[in-house]
Structures are given as C-alpha cells and as structure tokens.
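Participant: after the sequence you'll find the predicted model.
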Amino acid sequence: MEKSLVRRRRKNRRFKRMGLGAVVLGMLFLGMMFTSIISKGYSGFVRTELQLEIYFDPQVIDPDGTHKPEVLAAAGYGKLIKQSLRQEFPGVKKRKEKRRLYRLVSTGATQQLRDLVLADPAVIGSHRKLWLIVDDDVDQYYKHGDHQSRLKEQQLAWLAQLRARDGLRSSFNSGFFTSGDSREPELAGIRGAVVGSFFVILITLGLSLPLGVAAAIYLEEFSRRNRWTDFVEVNINNLAAVPSIVFGLLGLAVFINFFELPRSAPLVGGLVLTLMTLPTIIIASRAALKSVLPSIREAALGMGASKMQAVFHHVLPLAMLGMLTGTIIGLAQALGETAPLLMIGMVAFIVDIPGSIMDPATVLPVQIYLWADSPERAFTEKTSAAIMVLLAFLILMNLLAIWLRRKFERRW
C-alpha cells in the first residue's frame, strides 16, 4: 500500500507539472504573438508629416474670385505643393529630380489643402506653414531608418535638410480611424471597415438573439421529447461545429443567387453570420434555462400561473443573464470571422464609407486580410495596427460578458 501511494503521489505531481507546463507554454506563445503584433503595429498609429510654406495662389484656386464651393473643390492644389517644394529646394532643376522631389509628399496632401480652403476661403491669397502627409516610403524611412528603403540618395539628402530645420515630425495618425481604405498606405484607414462591421453585427444581434432565445425556450420548456426534437437537438449541436466557410457557401447560394440580394452588402453579411451564430446562442440559452431551479417553476405553477406565465415571468428573467453572456460570446466570434464573408463578396476594395446596410462594405477582419496581401511594406504596420484594434474589440466584448455574469449572477 505504501509503495502504491508513493507511485500515485508521484503520478499526481507529474501530472500537475505537465499541466502547469502546458499553461506556461500556452501563455508563452500568446505573449510572443502579442509582442510580434504590437511591435509591428504600434507605429501604424503614428504618421510622419513634412512642413511647407504654402502660398494659396488665387490664380490657381479661384481665378474669377467667385468662391464657389465647386470651383474651390476642383482647383489644382497639387500645383501649390509643387511650387512650395521648388522654393524649398531651389537647386532642383532637372525634370527627373523634380519628380523625385514631388514624391516626398503624399497625394493625400492635396486633400488637406482642399479641406482647409473649403472650410475657410479667407486663406486664399495668404501664406501658411502647414504640416502635410508624406509618402509611405518617407514615412517608413523616418520611423524605421534606412533599412529596405526605396528612397534615392538625393531624396535622403533632401530629408536630411528638412530634419535639420525641424521640418519633419511624427504625429498621431487620426486618419487611420477617420479614413476609408486606399491604395496608398499612408492614406488607408479602418473607418469603412469599422462601420461595415457595426452594421453586420447589428443585423446579427437583431436576428440571432430573438430567434435563438425563442428556439431555446421552445426546445427546453414546451417541446415534447420524441424523435423529432432529438433530431433537431443533434443537428443544432452539429451546426455549432460546422466550418464557417460552409455558411458562406449557403449565403452565396440562398441570399445572393436565389433572393438576388446585393453582393458585399452588410445585410447579406449579417444574415450569414446569423446562421453561424444561432447554434451557439441556442446552446447557451438552453444551458441558462436548465440552470434555473425546478422549484421556481413548480412554485409558479403551484400558485396558479400558466406554463407560459411561469416561463416568461419567472424562469426567463433569471436565465436572461446567461443568454446575454452566450450572445456576446457568439457575437465576438462573428466579429472575427472572415471566411464566410469572403464567399459573399465582402472582399471587394471599398473606399467609400457605407451609409446603410445595402451599401457595399467590408469588415475589419476582411480589411486585415486585404492589407496583409498587399506588397507595400507600409501595409505591414497597418495590418498589425488593425489587428490590435480588432483584438481590443474582442477583449472588450469578452470582458463585458464576464462582468455581466459576475455582476448579476444569482446563486441558490
């Protein structure tokens, strides 16, 4: 017996060490993943700007002096930037050198000037020192040094002159959160993807929560135990384990090909994610209903309440917390899905911000997928920064579920 106890205790200690090692190893890999993402993505929240003195030439912006918005919006603001660059570097004479000089400033700088003039036409005819967005190659060089830089030596010399007079700086990249997608890395933002994700999740929540709760209440409280209900329960459990891309194929066949709904619309994305999320919500809702003590049902029925009143007045309020927790977890899973949305066309390049559930849109995971596939080096930090934003949303949703459970959980 003593030898047997020694062996069993040794096995217990070995098993505990193996379990602890598995936890430590998992945390190590998780830490490595977060370290890699943050180290690559933190610079995506910062952008490089170049200071130039811009002369808002009336002959270029508004020759007739009408100050009409359509005239101001169509003016050639690129000429103002080129003129300022030539004044900053008067030694540049050759055409090839001028093209290299002009590439230091992003094409989005013209939009900055346009917005400034439209907001305050009084700037026309004045000189202003402005901080303009630089090209992505300049941005990467300023942030990370000359490693893998595509800039020419002459461009590096110009940048050195600007840095010597404090003409370069780093600032918070507000455009990352306020702009839509773009072919230019320094102009690309996540606003369109965030709005698209909001519409998709809103539709998913509005459909999956009432349908899932209603199905769970019927199966758990009102349905009779027979072959039909057993068949339904088995299929619900199986659907929870079906690969998400299968739901994308189903949405492509039913919602787009049969009902002819528009491709790449948040409405279709929400319907597909509703199908994917429903099994999770039904299973979680049934578990929440089972956790309610039978004595509560019996007490309600004993006081003369009907079956419907006992369920909706007594059982459902107590189980609602568990249902909401399961719903939040299901929505967090839907927020991170990519494969089913690729099948319904939400992989399209969308620049405009969607204004309704029928407008073409993309979602944050698909936006990350598109940026990760782009060859420009500057999109690497954009990809990691977008992943950080997505992880922040997912963590907040899971923390909300944990807080709701601990705050309102009732123990009997």
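Facilitator: All right, it came through fine.

Participant: hey, let's count contacts and neighbours off CA atoms from now on
Facilitator: Will do.

Participant: wait, residue 401 touches residue 332, no?
Facilitator: No: using C-alpha atoms under 8 Å as the test, residue 401 is too far from residue 332 to be in contact (10.1 Å).

Participant: contacts only, for residue 363.
Facilitator: Residue 363 makes contacts with 192, 193, 194, 195, 196, 197, 346, as judged by C-alpha atoms under 8 Å, 6 or more residues apart in numbering.

Participant: kindly confirm my reading that residue 170 is in a strand.
Facilitator: Yes: judged by DSSP: H, G, I helix; E, B strand; the rest coil, residue 170 forms part of a strand.

Participant: helix or strand for the closest residue to it other than its chain neighbours, which one?
Facilitator: Residue nearest to residue 170 in three dimensions, not counting chain neighbours: residue 48, with 4.6 Å by C-alpha to C-alpha, 6 or more residues apart in numbering. Using DSSP states H and E, residue 48 falls within strand 46-55.

Participant: how far off strand 168-172 does that strand point, in degrees?
Facilitator: Comparing the axes of strand 46-55 and strand 168-172 via axes from the mean of the first three to the mean of the last three C-alpha atoms, to 10 degrees yields an angle of 120 degrees.

Participant: can you pull the contacts of the residue positioned nearest the centre of the chain?
Facilitator: The centroid of the chain falls nearest to residue 364 when counting by C-alpha atoms, centre = their mean (3.1 Å). For residue 364, the contact set (C-alpha under 8 Å, 6+ apart) comprises 190, 193, 194, 196, 197, 336, 386, 390.

Participant: can you report how many residues neighbour the fifth one?
Facilitator: Think residue 197. Residues lying near residue 197 (other C-alpha atoms under 10 Å) number 24.

Participant: wait, doesn't it sit right on residue 366?
Facilitator: No: in this structure, residue 197 is not within contact of residue 366 by C-alpha under 8 Å, at 9.9 Å.

Participant: here's the one I want to compare it with:
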Amino acid sequence: MNDQRSQAELVRRSLKRRYRKERRFRLYGMAAIAVALCSLVILFADIIGKGYTGFVKTTITLEVPLESGLMYLEDATDPDQLSMADFQAPIIRALQSYFPEATSRQQVRELSRLVGSYASNRIRDRLKAHPELLGTHQTFEFLVHDTVSVYVKHADNPAYSIRLSEQQQRWVDELVRQGVIQTSFNDVFFRRGDSREPSNAGILGAIVGSLLTMVVTLAIAFPVGVAAAVYLEEFAPRNRMTDFIEVNINNLAAVPSIIFGLLGLAVFIGFFGMPRSVPVVGGLVLALMTLPTIIISSRAAIKSVPPSIREAAEGIGASKMQVVLHHVLPLAMPGMLTGSIIGMAQALGETAPLLLIGMVAFIVDVPDGFFSAATVLPVQIYLWASSAEQGFVELASAGIMILLAFMITMNALAIWLRKRLERRW
C-alpha cells in the first residue's frame, strides 16, 4: 500500500514538473512574440515619426515684379538676354516689400536664402513661355530653402539643428504669421526625380526605375524558373547530374546577393558591354538572384499535386505533356505565383547587387525606357540617408515607408492568391 502511494506521489510530482516546464515554454514563446512586436512597433514609430514630414512641403507665395530694369532684360524672346538676366533680383525685391529695413548687403544675402535655389528658374521659364509678362507683377509660389523648411517643420524638435540666423528666424516667423509661408501636401515628392536640394527632390524616378527593373526581372525569372522546375520534377531522369543541379540550385538560394552583382558586373557589363545604371541590366541581375527561389517554390508546388491526378489523366490516355500542361500546372500555379511574388518582393528590396552595376548614380530625370539611366527605391533611400543635408533624413524615411508599402502589398497579394486559388485535397 505504501509502495502504491509513493508511486502515485512520484507520478504526481513528475506531472507537476512537466506542467511547469510547459508553462515556462509558453511564457518564453509569448515573451519572444512580445519582444518582436515591440521591436516592430519601435521601428515603425521611428520611421513614421521621421518620415511623415517628408510628405509635407513648405512654400512661399510672392508677388514678383518682372521689371526689365531690375532683371537687366529688355527682350524676353532673346535667348542670349535670358541666359544673362538676373532673375534673383525680383525675388529679393518681393521679399523686401515685407521687410523694407533689409537693405545692407548682408541682410539682402540672408533674405535671398529664404527661397529655394530653383526659384529663379521658375521665373525664367515663365518669361520664356510668356514673354508678354515682362513689365508686369505676377504671383509665384516657390519652394523655400531646405533650412527654412526644416525650421518651419522641426523648430521644436531638438534632434534637428536650426541653421538660420536669428534675423532669418524672425523673418520666417513673420511670413508664417502673415500666411506667406505655408505647408501643404508634398506633390513634388511624387512628381520629380532626385535633386541636390531636398525640397526639390522626388521619388518618382526611383519608383519608375523599380517598376521597369521588376518588369525585366519577372519577364525572365518566372518563365525560366517555372520551366526549370517542371523539367526537374516531371521530365528529368534521376541520376547524378540532376542531383548535382538540384544541390546547386539550393546552394544558389543561400548565396549573398552581392555575388550576383559581381556576376552582372563581370558578364553583362564587362563581357557584353551593356550600359551601366539601366533597368535591363538591373533586371537581369535580379532575375539571376530570384531564379533559385522561384525554382524551389515551383518544385514544391508541383510536388504538392496528388499522384492520383497524374494517374487518372494517364489512365484516360493523356500523354506526359498533356498531363503536365492540362492538369499538374493549373493545380500547381497558385503555389508558383505565391513563390514568385515573394521572390519579387525580395528583389524589390535589394540594394547590394545594384550598387555594383552603377544604379547608385545621381539620376535627376525620370527614366522613359528600359535603357534609360535609372535608380531604384532602395538605392535612392541609401543615397538620401548618406547625404549631409537634414532635409534628406525625412525624405529617406518617407521613401522607406513607400518601399514598405510596396513590399507589404506584394506579400498581401501572395497571401490572397494562395487563399483564392489553392485547392485542398
């Protein structure tokens, strides 16, 4: 009797220890999830906190006197006079109408630095298109200088250093009070390419470059990857050669992406002489990098098709090709599409291989074709993040938000396709 009681007590103690271990294991898992979620929240909070102001532009609206004597311009239709005219003087005169006491050379210099450096180009382009405006007063909305934009948007943030003099700060405060300087949605960010001045820089060139590069990547990687997966899974004989190919495909999926950049630099640019910094070369490099992922996911999707489907098709007289094209591929396509979209999302966020083929170049114009000089979103973010101007910090964070939006959308599309198209057996 005592032996039975002691045996039951041992079992009870053993169960208590096991249950304690299980509770600790659950707590460890919950703690790991909590740490991951907190890290994710901190990351997104930091990115959004720095980047939301990138979607805000700061402008100044001035009544500019287009006087010929002020600009040393007698004939607005003469290209030589337009190239030699002083288009900064009307802007300074417009600012002096608010601050007539600013007459010394130092004050005039500080006053001129309130407006962005491209403001004079706006006046020149307007007169070039409408010469009849010479001698009139016209209302212009200019982008302010980067230092003014930082002051207006981050004056209370100690993380940003204010590079305006006290006199300039008083002028800006007065112009803001009068409504001359205002903030609004930054449409410039979505309409222009890169610029040396943060207030004029946009992300449209990088978005178009990324789309063109992804089109080339998808056009090459998806058909080649699916064809390779179908051959290896359905037609290739089982021998040492196919085993060697399969092992190397799995190894290529783990190769650092910069190796593919070196390959593209040596083969596409060095051997074939293709131009640097174009979407075609970038797409070829990313296609090579994405191929192993698409092949592996496509093979897994083909393996998931039940053998009974093949046997039933062969039983009614279908050939091997008909079995694959009419039965296996349609059933495996959801998994193939999911793997391809995930591979494309990975390629969209790659930077290292594209740096080696020259897509790190400073590109102002929006690319208009597959052979136009271009950059991509992650490289553009890298360029802005490494710039010294404070205005590029918020642009880099805003670019990260856009890149994350693209990647989340692509992953959500992959999940939706899987749920929408998959079949359960």
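Facilitator: Right, received. Where do you want to start? Here the structure is a predicted model, which means the values were calculated and not measured.

Participant: TM-score for the pair, please.
Facilitator: For these two chains in superposition, a TM-score of 0.94 is obtained (TM-score structural alignment, normalised by the length of the first structure); 411 aligned residues with a C-alpha RMSD of 2.1 Å.

Participant: quick one on the thing from earlier: want to throw the contacts of residue 363 of the first structure into TSV with secondary structure and distance to residue 161 of the first structure?
Facilitator: Output for the contacts of residue 363 of the first structure, formatted as TSV (DSSP: H, G, I helix; E, B strand; the rest coil; distance: C-alpha to C-alpha, whole Å):
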residue	secondary structure	distance to residue 161 of the first structure
192	helix	37
193	helix	38
194	helix	39
195	helix	41
196	helix	43
197	helix	44
346	coil	45
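
Participant: any of those buried? List them.
Facilitator: Buried subset of the contacts of residue 363 of the first structure (neighbour count, 16 or more other C-alpha atoms under 10 Å): 192, 193, 194, 195, 196, 197, 346.

Participant: what does the second one align to in the second structure?
Facilitator: Residue pairing (TM-score structural alignment): residue 193 of the first structure is matched to residue 206 of the second structure.

Participant: nearest residue to that match other than its sequence neighbours?
Facilitator: Closest to residue 206 of the second structure by C-alpha to C-alpha, 6+ apart is residue 376, at 4.4 Å.

Participant: can you tell me how far the corresponding residue of the first structure for that neighbour sits from residue 353 of the first structure?
Facilitator: Per TM-score structural alignment, the equivalent position to residue 376 of the second structure in the first structure is residue 363. As judged by C-alpha to C-alpha, to the nearest Å, residue 363 of the first structure and residue 353 of the first structure stand 11 Å apart.

Participant: equivalent analysis for residue 33 of the first structure, please.
Facilitator: Using C-alpha to C-alpha, one obtains 31 Å as the distance from residue 33 of the first structure to residue 353 of the first structure.

Participant: check residue 394 of the first structure too.
Facilitator: Applying C-alpha to C-alpha, the value for residue 394 of the first structure to residue 353 of the first structure is 22 Å.

Participant: kindly report the same for residue 96 of the first structure.
Facilitator: From residue 96 of the first structure to residue 353 of the first structure the distance is 37 Å (C-alpha to C-alpha).

Participant: number of nearby residues for the aligned partner of residue 99 of the first structure in the second structure?
Facilitator: Superposed on the second structure with TM-score structural alignment, residue 99 of the first structure falls opposite residue 109. Look at residue 109 of the second structure: counted by other C-alpha under 10 Å, it has 13 neighbours.

Participant: what's the average distance of the helix or strand where residue 109 of the second structure lies to the first structure?
Facilitator: Using DSSP H and E, residue 109 of the second structure sits within helix 105-112. For helix 105-112 of the second structure, the mean deviation from the first structure after alignment is 1.0 Å (mean C-alpha distance after the TM-score superposition for the first structure).

Participant: now for the helix or strand following that helix, which elements pack on it?
Facilitator: Going down the chain from helix 105-112 of the second structure, the next helix or strand is helix 119-129, by DSSP H and E. The helices and strands touching helix 119-129 of the second structure, judged by 3 or more C-alpha pairs under 8 Å, 6 or more residues apart in numbering; DSSP states H and E, are helix 88-96.

Participant: which residue range of the first structure does the helix it packs on align onto?
Facilitator: Counting by TM-score structural alignment, helix 88-96 of the second structure corresponds to 78-86 in the first structure.
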